[in-house]
Structures are given as structure tokens and as C-alpha cells.
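Could you work out the structure for the sequence below:
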Amino acid sequence: MKNTAEKTQLHPRNRHRGRYDFPALIASHPPLAEFVAVNQYGDESVDFADPAAVRMLNQALLHHFYQIEHWTIPDGFLCPPVPGRADYVHHLADLLAEDNKSVVPRNINVLDIGCGANCIYPLIGNREYDWRFTGSEINEEAMRSANAIIAANPSLNRGVRLRRQKDHQAIFSGIIHKNEQYHAVICNPPFHASASEAQQGSQRKVRNLGLAKSAPLNFGGQRDELWCEGGEKAFIARIIDESVMFSRQCIWFTSLVSRKENLPDIWRALEQAGAVAVRTVEMAQGQKQSRFIAWTFMEKPVRERQMSRV
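Alright, predicted model coming up:
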């Protein structure tokens, strides 16, 4: 009998609230079948320590729920958890609806800072809400991968475009062009402050999965994806600093914040930057707690006028 228990902490519109329906996923994406087996609890599952199995599960989820026919990433790049990424998109949609007469807006412009090789936010946001995405990326190989995903799915051509960020110190400069307007910015910043810190984080994940230390890592990740000098707090501080210069070209700036202890410093930075509204949106997936911070330099009447032009 299929286990239909819900992951009730996920957003109500999240398509992944129920447990994975492997027969349905296999029917949509037959190659998944060879990776599915009954685990020690008597449930069908995949080996989440196997990078190939996790990539195949992502392919099946994206195919089944979002009609993404072709999706793959190079070895060693971040393989994102689709349910959690979808949650960020849905909570952002609710935030934008507050300025749009409580209706989730469609056909808006969203900027994804560091879309990565997986291009996951544009895929989900475009399919769920018809949002038009510009994805920025600094890593050449990640850019090639993301472009290959778009090229392999022609229906994305009009909904997703990518721009290479050539300046390692810039966030928006060189990406947001003159006279462009965005309704929101979305970002999954590098979490760690160094390679060694990222490795320690990987080892904790291995222990949490109950695996041997030699087990392969299922999540992957390159330098620009997992770490930067100063970690996520420094990266978000850079976003805040630069967002001031583009305050009239974007309604809401947002970023994931993995470490709750970073929030007080981020709030102070936003106050100093002159943000007129700040939101901290809590999210959860199983035992993992997450959140994103959102800020704007536009008063509500201005935001409502901007949204009415969609």
C-alpha cells in the first residue's frame, strides 16, 4: 500500500508534500526503475548516497511534475533537492501576491543570482507561474550546463535566459541592464566560508545519513556554489550593498539564509542600507529548517503600481 503521508511543513502548493510515488515517477521516467529498491523500512526508495541515483530521481521529478524532458548536470556540481527549491518559489509567490491584490502574479521578471549548472529555480518558477527568468552565473562550466538544459527543452527558450557574470566582485552590475525592471531577485548564496568548512559540512551530512566516511557525496558542489570568502553572511552583505544601486529596478530582493545566527547582522545591514520593508520567511523540510530574507526600497503604493503593470 502506497504511503501517502504528507510533508506538511512544505508550502501548501508544493507538489512534493506527499512521499515520493515511485510507481508514478517510473511511469513518467522509466530509467529511474533501476535505482529504486525496498529499503530497511519496507518502503520503496533510492540510495541517497549514490550521486547517480539522486540525479536520476531529480530527472524523474522534473519530468513528472514540471514537464522538463531533459535535465542533467556535470559530475561534481550541486544536485539540488527539488522539494526545498520549490518551497522557496512558492513562498516568494505569496510575498509578491501581497502587492498584487492577493493574487499570485504571472508573467513577471525574476532574476536568479547564480543559477548554477542545475538552473533549478528558473525551471520550477517558469513552469509553476510562467515567470520569466534571467539567470546569472559566474562559472563557465555551470553556464554551459544551464544553457544545455534550456536548449534541450525548447519550451523554455522564451521563459529563461542566462547572462555570464564576468566580475567576481559584482552581483547586479553587468547583469541588470539599463531600463530593465525586475519584480524579484532570488538567490541561494554560497553557504560556507572556505573549502575546509565545506568539507566538514559534507562529512556531517554523511554522518547524518548513517554512511561510512568513504561514501560518495550525493549533493556535490563547486567553489562558487558551496563557499566564498566570508560565507553566506558576507555574500548577502554584498547583495545588500549593491541592491541600493538598483533599488528602482527591482521590487523585492531576496536570498536564502541557511544560518539563523546570521540574521541579526543581516537585519542591521538592511536597516543601514535604507530598506523600507524587510521580511524573514521561515521554511522547513523534514528536520531541516531554512528561511529567506526579503527586502525592498519601494513603499507599498509604489510596489502595487509596479505590480499592476504586469
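
For the rest of this, base every contact and every neighbour count on C-alpha atoms.
Will do.

What segments of the stretch 151-300 of the chain are strands?
160-164, 182-187, 250-256, 277-285, 288-296 (DSSP state E, counting those that start in this stretch).

separation between residue 160 and residue 110?
10 Å (C-alpha to C-alpha, to the nearest Å).

Would you do the same for the sequence below? I want to compare the two.
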Amino acid sequence: MALNNYMHPRNIYKTPPDFADLAKRFPAFSSISKMDITGKVTIDFKDPHSLRILTKCLLKSDFGLDIEIPEDRLVPTLPLRLNYILWIEDLLLAIGKKENVWGIDIGTGACAIYPVLAATKNKWNMIGTETDAESFKKAQENIDKNNLSNFIKLSKNTTSSVVQYLLDIETDQRFDFCMCNPPFYSSIQELCESRNPSRQPPKNGFTGSPQELVTEGGELEFCRKLIEESKIYKDRILFFTTMIGHKYNLKELLHDLTSEGIKYTHTEFCQGRVTRWGLAWTYQEYDIEKLVPSKDKIRKKSKPIAYQLTELPSRPYDVDTCTEKIMEILTGLQIKHKLLSKRGKSVCMQMTAFNNTWSHQRRKRRLQKQQEQESKKMRLCSSNEASHSEPTETQKENANSDDKVNENNNKQSKSLLLLCENGKDTSIQEPILQAFLKIFKKENAVLFEMEYISGNAGKEGIHQIVQYIKNNWK
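All right, here's what the predicted structure looks like:
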């Protein structure tokens, strides 16, 4: 589903750019565009070079900016970046802050995209921090090239801190906000494995360097470090904000802020078929949730399905035991599950199903029983025939060979049956259901919650899995 309708109301890209006009005005864009038989001008969004040219032309056309985007660095998507800046505008406007705005961009990147947009559009004063030497150099070149050095200052971060080192340097400066688009992944391996091979390829080409996409502990730990440092400098920065790429990380960070009693709000940033999330918190007297209410308008927010788990025979009645049992059931259903967090008496997981393995269990058991009975009959017939005649050595060898062939055929048949259970090969199949699971103790009871995220199995699939767990609990 295209999500452009859910962009920020003031985002100029709610109305898609006129590619035909761009092709007339910019030779570089004309060279990477093509016209179809209907006269519509398009580009190859899977080609990183085309994405780079498009972004450069939009920055020039809409903001008068001449930005160089290195070939080995991330190509910033403007609608998404603009959504973030507009949301910060909302936070500041809610408290009447319009002039002399000071902000920090953590990890500014080679384009310094947030500072240059903020300075050009709103005349905000920005400090951009960067750890990578090459990105720092390119960012400074882009700032100088566009005569924005009066508004933007860069600071090289050689430490492991997020904002602490900067605030130790800028001892007297107070800031209205900090913003950040942290790396998603904790390692190159996680980056490579992050997109399930069963999913269809993304609509847009892949861009970015390891420095921009990988950080120790991944996105979740980076944001947690920012929350910890924010406690120290809560009087120096008014609004702490960050973009989040994974929805389950947002849920974990909301749990963290709630448990600390920190006031927060959050929103969705939408562009094309991409959704990201924005999170903001403050330690000041403002009720940030009332100022700029949290927004989740893409999907109607559904209440989790809750169920009280009963005691298991001869096993402790606690969260660990119940979690282990649920994981056994999910494994038996061939549903992938990933532990997100474990704190105190609460465990959170994410589950992904590619096939409906939980429905019509009685029919499946009946078919399996029939197959076992037929197999016994065949073995009995073979045994009776063998008792009437003594096989030769050649016959024995042939029989052994046939057994191996049958065994291989059975394995292949089972694999094929598994792949085609829903009439689709899983190598090209999207997940039919994704959900959050939570097992936690409340008073003397262990409770289980399942919350729908996405998938065409819908909320009905959630109900069916919960019922399956109930039926197979003991």
C-alpha cells in the first residue's frame, strides 16, 4: 500500500514531483529518465545512480541546494527527511518557539541533509556530529559550497558517546532539540540477513556504507544510550528525538521510557511503501503527549489478544517455563520467533509465519493416521511375499537400492508438500502473519498477549494461533 497520503500535511512531496518537468530542466535527470507509451516519464528506482540524480535535482529544484552525494554513501530520501523536520517544527511551534532555534544532528552523514534542509528552510542554527572522517569531509564541503557555514557547524566525534562529548565542548550552549537517524544494524552479518530471502526485493535500490548502516548493539542499543545520556543533560536539550527503523524497537523504547517515568510522544514517517517512526521525549514541565499527540494512523491500532496461561504438570509456574513451552509450540508450527527483550518478569518476542500450519489440525492428523495405516499394510504385504521366496543376492541389492530411492522420494515429497501447502513456494512468498508476543507475570498469574502487526492472515490468524496454543498447552 502506498503511504503518501499519510505524509506530514505540510510535506511538499505529498504531491509527487513532476518528472517530465525535471527532465526538461536538468540534463542529468533527462539522461536517466524514460517515457512510456502513455507519455509518463519514469526512472529506474532500483538503480542507485538514478536515485542519486533524482535527489540532487530535487534539492536544487525545491531548495536551491547544490549537494554532492558520494557514490559510496547513503542517498537520503527527501520526503522522509522532510517529514522528520516538519514534526520537529510541530514540537517547537507547540511551545511557541519560532526564532533563534538551535538543534543537534547526531551522525549528520556526507550530505549533512538534516542541517542543510533545516538551515535553508527554517534558518535554524545546527551542529552536526559525525564519526566517519570521509563523511565529515564531504559534509563540510557541501556546507561551504552552499554558503551555510553561518548556520551550520560540524563537530568530529571520536568517542563512543552520543551527545555527551559535544555538550562537554559546548559548555554554555542550550539546544532546543537533537535529532538522529541511527544505523539500523549491529553487524555486517545482521545487515546481510536482515531481509528474509523469501521476501520480494525492495522497490528502491540499496545505498549506504557500513559506517552509515552498522553500529555496536544496533539501533536499539544506540537509542538506549541516547536515553541514558539524556538523563545527564536533561537541562541542556529541550526535546530529545530520534528516527526508528524497526517497529519492535519502538515498542521496546516506549517500555523503557514508561518504566523511567519519562514523558514522550511518537509518530509515523511515511513515504511510498516505507514507514519509519519518530520518538521524542523531554524532562521539562511540558506534557509532550498533549502538545503533539502520538500518531499511528496507518493501521487502526488493535488491542492485543490476552490469555491467562495455566500451570503445566510437574513444571514451575513462571514466565521462563511458559516462554519455553510457547517457543516449543511455535517451533512445532514452523513459525519463526525472535526474542526481543527479557526484563524482570516480562518477555517480548516477534513471530513470523510463512504458512498456515495451525488450521485444520484434526484433518491433518486424520490424513497422517491414514498414511501410517497404509504404510503398515504395504510393509505387511511385502513381508508376506518375502516369506514365500528366498531372495537372491541381486534381489537383495535391488531391494536396498529401492529402499534408498523410496526414502529419497519420501523426503522430496515431504519437502514439496511443505513448500506447496498454501499453493506457493516460500522462496517467493511474503510472510502471511507477523505479530508481537508478550509473556509476563501479573500478581500470581502468567499472562500471554499476542498483537497483530501485518500479514494477510489478519487478526483472525492471531485468534487461531492463540486457540491452537490453548488446545496444545498441556
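
Superposing both, give me the TM-score.
The TM-score (TM-score structural alignment, normalised by the length of the first structure) is 0.84; 285 aligned residues with a C-alpha RMSD of 2.6 Å.

Tell me which of the strands of the stretch 151-300 of the first structure is the most buried.
Among the strands of the stretch 151-300 of the first structure, strand 250-256 has the highest mean neighbour count (mean count of other C-alpha atoms under 10 Å), at a mean of 24.

average distance between that one and the second structure?
Superposed on the second structure, strand 250-256 of the first structure shows a mean distance to its aligned partners of 0.4 Å (mean C-alpha distance after the TM-score superposition for the first structure).

picking up where we left off before, mutual contacts of residue 160 and residue 110 of the first structure, please.
132-134 (C-alpha atoms under 8 Å, 6 or more residues apart in numbering).

which stretches of the stretch 101-250 of the second structure form helices?
113-122, 133-145, 164-169, 188-193, 210-213, 218-232, 247-260 (DSSP state H, counting those that start in this stretch).

Which stretch of the second structure is stretch 229-238 of the first structure matched to in the alignment?
Mapped onto the second structure using TM-score structural alignment, stretch 229-238 of the first structure covers residues 216-225.

still on that earlier bit, looking at the helices of the stretch 101-250 of the second structure, which one is packed in the most?
Using mean count of other C-alpha under 10 Å, helix 113-122 ranks as the most buried of the helices of the stretch 101-250 of the second structure, with a mean of 20.

mean distance, it to its aligned residues in the first structure?
Looks like 1.4 Å for helix 113-122 of the second structure (mean C-alpha distance after the TM-score superposition for the first structure).

Give me the contacts around that helix.
By C-alpha under 8 Å, 6+ apart, the residues outside helix 113-122 of the second structure that reach it are 63, 76, 81-82, 85, 105, 108, 124-128, 143, 148, 151-152.

Keep only those of those that are in strands.
105, 125-128, 152 (DSSP state E).

For PyMOL, write a command that selects the buried ones of the residues you listed.
The PyMOL command for the buried members of these (criterion: 16 or more other C-alpha atoms under 10 Å) is given here:
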select buried, resi 105+125+126+127+128+152
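
now, which of the ones in strands among the contacts of helix 113-122 of the second structure sits nearest residue 320 of the second structure?
Nearest to residue 320 of the second structure among those, counting by C-alpha to C-alpha, is residue 105 at 41.0 Å.

Distance to residue 43 of the first structure added to the strands of the stretch 151-300 of the first structure, as JSON lines?
Shown next, in JSON lines, are those (distance: least, C-alpha to C-alpha, whole Å):
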{"stretch": "strand 160-164", "distance to residue 43 of the first structure": "37"}
{"stretch": "strand 182-187", "distance to residue 43 of the first structure": "34"}
{"stretch": "strand 250-256", "distance to residue 43 of the first structure": "32"}
{"stretch": "strand 277-285", "distance to residue 43 of the first structure": "19"}
{"stretch": "strand 288-296", "distance to residue 43 of the first structure": "22"}
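
Tell me where the stretch 351-474 of the second structure has helices.
361-388, 393-419, 458-471.

contacting residues for the residue of the second structure sitting at the aligned position of residue 257 of the first structure?
Alignment note (TM-score structural alignment): residue 257 of the first structure maps to residue 244 of the second structure. Neighbouring residues of residue 244 of the second structure by C-alpha under 8 Å, 6+ apart: 181-182, 219, 250, 276-279.

how near is residue 9 of the first structure to residue 260 of the first structure?
18 Å.

Touching, residue 138 of the first structure and residue 162? I think so.
No. Look at residue 138 of the first structure against residue 162 with C-alpha atoms under 8 Å: they stay out of range, at 10.7 Å.

Residue 277 of the first structure touches residue 293, doesn't it?
No. In this structure, residue 277 of the first structure is not within contact of residue 293 by C-alpha under 8 Å, at 10.8 Å.

which one of the shared contacts of residue 160 and residue 110 of the first structure sits closest to residue 306 of the first structure?
residue 132 (16.0 Å).

can you tell me which residue in the second structure aligns to the closest one?
By TM-score structural alignment, residue 132 of the first structure lines up with residue 125.

again with residue 143 of the first structure
Aligned partner of residue 143 of the first structure by TM-score structural alignment: residue 136.

Likewise for residue 84 of the first structure?
Checking with TM-score structural alignment, residue 84 of the first structure has residue 80 as its match.

Tell me the spacing between residue 17 of the first structure and residue 84 of the first structure.
10 Å.

how about the nearest residue to the residue most central in space within the second structure, chain neighbours excluded?
With distances taken as C-alpha atoms, centre = their mean, residue 246 lies nearest the centre of the second structure, 2.8 Å away. With sequence-adjacent residues excluded and distances taken as C-alpha to C-alpha, 6 or more residues apart in numbering, residue 246 of the second structure is closest to residue 276, at 7.3 Å.

quick one: the closest residue to residue 60 of the second structure other than its chain neighbours from residue 215 of the second structure, how far?
Leaving aside its sequence neighbours, residue 60 of the second structure sits nearest to residue 66 (C-alpha to C-alpha, 6+ apart; 5.7 Å). In this view, residue 66 of the second structure and residue 215 of the second structure are 29 Å apart by C-alpha to C-alpha.

same check, this time on residue 24 of the second structure
41 Å.

ditto for residue 245 of the second structure
14 Å.

Now for the two: what residues contact both?
By C-alpha under 8 Å, 6+ apart, the residues touching both residue 245 of the second structure and residue 215 are residue 184.

ranking the helices of the stretch 351-474 of the second structure by burial, who's on top?
Buried most deeply of the helices of the stretch 351-474 of the second structure, by mean count of other C-alpha under 10 Å, is helix 458-471, with a mean of 16.

State the span of the first structure onto which that one is aligned.
By TM-score structural alignment, helix 458-471 of the second structure lines up with nothing in the first structure.

what is the orientation angle of that helix with helix 361-388?
Orientation note: helix 458-471 of the second structure sits at an angle of 60 degrees relative to helix 361-388 (axes from the mean of the first three to the mean of the last three C-alpha atoms, to 10 degrees).
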